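Asks: Give me a 3D structure for the following:
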Amino acid sequence: MTKALDSLLDLLDLERIEQDIFRGVSRSAIVPRVFGGQVAAQALVAAGRTVAEDRLPHSLHAYFLRTGDPSAPIVYTVDRIRDGRSFTTRRVVAVQHGRPVFHLSASFQTYEEGLEHQAPMPVSPDPATLPTAAETLPRHAGRFVDPATVDRLLEARAAIDLRYVDPPPYATVGEPREARSQVWFRTNGKLADAPLLHICLATYVSDMTLLDSVLLAHGRGGWATGDVVGASLDHAMWFHRPFRADEWLLYDQESPSASGGRGLGQARIYTQDGRLAVSVIQEGVVRVPR
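Replies: You can find the predicted model right below:
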């Protein structure tokens, strides 16, 4: 396990300060606010710690309400909405400085057999043939992205091996492309056999690149180049089949629409052997600076 991954796991190991109240801290972020994937993953950890171990998340729905302060702790309060025979529902509110910054509802289910079908996995190259972030990012330093931003990106994503199939938005500024992006990802190190942990880590990563497809359609580089101001607004995930976050996962993303200062991203996450593991939808603020 790398030091960066160890640090990320520590970040997700919340302090329990009451039966249904937890406290988390933040790590250094690419921008001076709490990374949305972090608060979503921490909230899911908090919810999961109040649920029987044989029940795992099958869906979550969340809203980002305010910008998080990375210098202050975040308190997560879990509301036990329902404990049924097959399903458990939890609501989590994340609070900083006395105000809610994030709200999550999550539903958990015991495993059961049922009907089976899935959308086929799209064509994508073997992740082992793709360059790492450490190999890709420095190529763009000084062209569209300043070196300090490259360093922050590499530091913030050091726990995750994330590889773009095609050049990322900040590499092709001014060149509109199809509103679609693919990345392969896995943790930089092996994880324990704890299914909830793998789900929480996929939740963490899911907020990293989902709005890239919005930027690609307009030839924009995003926050890294300063030609767009953005932030996550809401986020939804459905967990279909078991997976491991320390094994390669394909994040196939697209944007069907952008309007009104907002952009929509939708995606599917597949295991390397072609199983559809997760579906994701997110809307975010996407504004052009004036």
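
Asks: drop to CA atoms for contacts and neighbour counts, all remaining ones
Replies: Will do.

Asks: which stretches of the stretch 101-250 of the chain form helices?
Replies: Ranges of helices within the stretch 101-250 of the chain are 133-136, 147-156, 195-206, 212-216, based on DSSP state H, counting those that start in this stretch.

Asks: Ranking the ones you listed by mean neighbour count, which comes first?
Replies: Sort the helices of the stretch 101-250 of the chain by mean neighbour count, taking mean count of other C-alpha atoms under 10 Å, and helix 212-216 sits at the top with a mean of 27.

Asks: hang on, the earlier thing: closest to residue 278 out of the helices of the stretch 101-250 of the chain?
Replies: Comparison of the helices of the stretch 101-250 of the chain against residue 278 by C-alpha to C-alpha identifies helix 195-206 as nearest, at 8.9 Å.

Asks: which other helices and strands contact the closest one?
Replies: helix 36-48, strand 55-64 (3 or more C-alpha pairs under 8 Å, 6 or more residues apart in numbering; DSSP states H and E).

Asks: Alongside the first, I'd like the structure of this one:
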Amino acid sequence: MTTAVEKLLTTLDLERLEENLFRGTSPDQSWQRVFGGQVIAQALVAAQRTVPAERHCHSLHSYFMRPGDPAAPIIYDVDRIRDGGSFTTRRVVAIQHGHAIFSLSASFQKDEPGFDHQAPMPDVPLPDDLPHGQAITETILKHAPEPVRRYWQRPRPIEFRPVSFDHYVTTDKLEPFQQVWVRCSGDIGTDRDLNTAVLAYISDMTLLDTALFAHGLSVFNDKVQAASLDHAMWFHRPALASEWLLYSQDSPSSSGARGLTRGSLFALDGTLVASVAQEGLIRPRRTQPA
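Replies: Okay, the predicted model is just below:
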């Protein structure tokens, strides 16, 4: 297991302070703000630890209110909204410096049989047929902007293999679609709740960028101010985050300084395991007055 994955697992192993109160920390304090996927995953873990083991998260809905401070602990306060015959509902508020920075509502259910259908997985090259590792920075991203190169050279717990790198190397306006193979870069085992939390962590990666493709921009452009505003996720079927998943994304709309993005996560065998929707702030960065 890589050091980055070990850090991720440590980050998701919250400290219990009280019956419904948990504390989390951030693995990298050099960032300006806490990564949104980390807060989503930590809040989900806090909720999971107050729910019977046989019930698993099938959906979550969340709002980002303030940027998280990587240097300070995050307190997760769980409200046990309801324990019903079929569903369990939890609300989690993340707190820093005396203020709420994030809220999450999650619903849990026991596995049960029912109607079953899904959309088909897009026909794309398999991850082993795509460039990866050092080949990406030495060839495809050789002339990419420096922030892009730094991003791809940084150790991380999640491995990406995009089907296309066009948006990293051009300022042309592109169709707002993206296909990215993703997986945890180390084996995290088969615990279902942990894998669900890691999928939630992954789901905030690369997504908002898709809304900028139509404008010839990316989140790496210093002229763009971008931040997640809300995030929703539905877990359809169990999946292992250490195995390749196709993250198929599109952006149907941007307006009012906000971009809407959607994503579908497919296992290698074509099984649709989760769906995602997110609205994010995307606006030209305001210049400071002289």
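
Asks: what's the TM-score here?
Replies: Once superposed, chain against chain, the TM-score is 0.94 (TM-score structural alignment, normalised by the length of structure 1); 286 aligned residues with a C-alpha RMSD of 1.7 Å.

Asks: one step back: deepest-packed of the helices and strands packed on helix 195-206 of structure 1, please.
Replies: Looking across these with neighbours counted as mean count of other C-alpha under 10 Å, the highest average goes to helix 36-48: a mean of 26.

Asks: tell me the angle that helix makes with strand 55-64.
Replies: Using axes from the mean of the first three to the mean of the last three C-alpha atoms, to 10 degrees, the inter-axis angle of helix 36-48 of structure 1 relative to strand 55-64 is 140 degrees.

Asks: mean shift between helix 36-48 of structure 1 and structure 2?
Replies: Its matched residues in structure 2 lie on average 0.3 Å from helix 36-48 of structure 1 after superposition (mean C-alpha distance after the TM-score superposition for structure 1).

Asks: and that helix with helix 195-206, angle?
Replies: Going by the same axes, to 10 degrees, helix 36-48 of structure 1 makes 160 degrees with helix 195-206.

Asks: what does helix 36-48 of structure 1 contact?
Replies: 11-14, 20-22, 24, 26, 56-57, 62, 64, 76-78, 90-94, 102, 104, 106, 196-197, 200-201, 203-208, 232 (C-alpha atoms under 8 Å, 6 or more residues apart in numbering).

Asks: Where do the strands of the stretch 51-200 of structure 2 begin and end?
Replies: With strands called from DSSP state E, counting those that start in this stretch, the stretch 51-200 of structure 2 shows them at 55-64, 74-83, 87-96, 99-110, 158-162, 177-184.

Asks: for the first one, packing partners?
Replies: Contacts of strand 55-64 of structure 2 with other secondary structure elements, assessed using 3+ C-alpha pairs under 8 Å, 6+ apart, are made with helix 36-48, strand 99-110, helix 192-203, strand 224-235.

Asks: okay, the helices of the stretch 101-250 of structure 1 in TSV with distance to residue 124 of structure 1 next?
Replies: Below are the helices of the stretch 101-250 of structure 1 laid out as TSV (distance: least, C-alpha to C-alpha, whole Å):
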stretch	distance to residue 124 of structure 1
helix 133-136	18
helix 147-156	24
helix 195-206	18
helix 212-216	16
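
Asks: which stretch among those helices comes nearest residue 272 of structure 1?
Replies: Taking C-alpha to C-alpha, helix 195-206 is the member of those nearest to residue 272 of structure 1, at 14.6 Å.

Asks: one step back: and the strands of the stretch 51-200 of structure 2, which is most packed in?
Replies: strand 177-184 (a mean of 23).

Asks: Counterpart of residue 168 of structure 2 over in structure 1?
Replies: Residue 168 of structure 2 maps onto residue 170 of structure 1 when the alignment is built from TM-score structural alignment.

Asks: What is the neighbour count of the residue nearest to its match when sequence neighbours are not counted?
Replies: Once flanking residues are discounted, residue 170 of structure 1 sits nearest to residue 221: 3.9 Å by C-alpha to C-alpha, 6 or more residues apart in numbering. Using other C-alpha atoms under 10 Å, residue 221 of structure 1 is surrounded by 23 other residues.

Asks: Residue 214 is in contact with residue 221 of structure 1, correct?
Replies: No: using C-alpha atoms under 8 Å, residue 221 of structure 1 is not in contact with residue 214; the gap is 10.2 Å.

Asks: Now the alignment partner in structure 2 of residue 265 of structure 1: which helix or strand?
Replies: Residue 265 of structure 1 maps onto residue 261 in structure 2, with residues paired by TM-score structural alignment. Following DSSP states H and E, one finds residue 261 of structure 2 within strand 258-267.

Asks: so the helix or strand just after that strand matches what in structure 1?
Replies: Going down the chain from strand 258-267 of structure 2, the next helix or strand is strand 272-284, by DSSP H and E. Counting by TM-score structural alignment, strand 272-284 of structure 2 lines up with residues 276-288 of structure 1.

Asks: need the contact list for the spatially closest residue to residue 93 of structure 1 that is not a sequence neighbour.
Replies: Excluding its sequence neighbours, the residue lying closest to residue 93 of structure 1 (C-alpha to C-alpha, 6+ apart) is residue 103, at 4.7 Å. Contact analysis of residue 103 of structure 1 by C-alpha under 8 Å, 6+ apart lists 62, 63, 64, 65, 91, 92, 93, 94.

Asks: at 7 Å what do you get?
Replies: Contact analysis of residue 103 of structure 1 by C-alpha atoms under 7 Å, 6 or more residues apart in numbering lists 62, 63, 64, 92, 93, 94.
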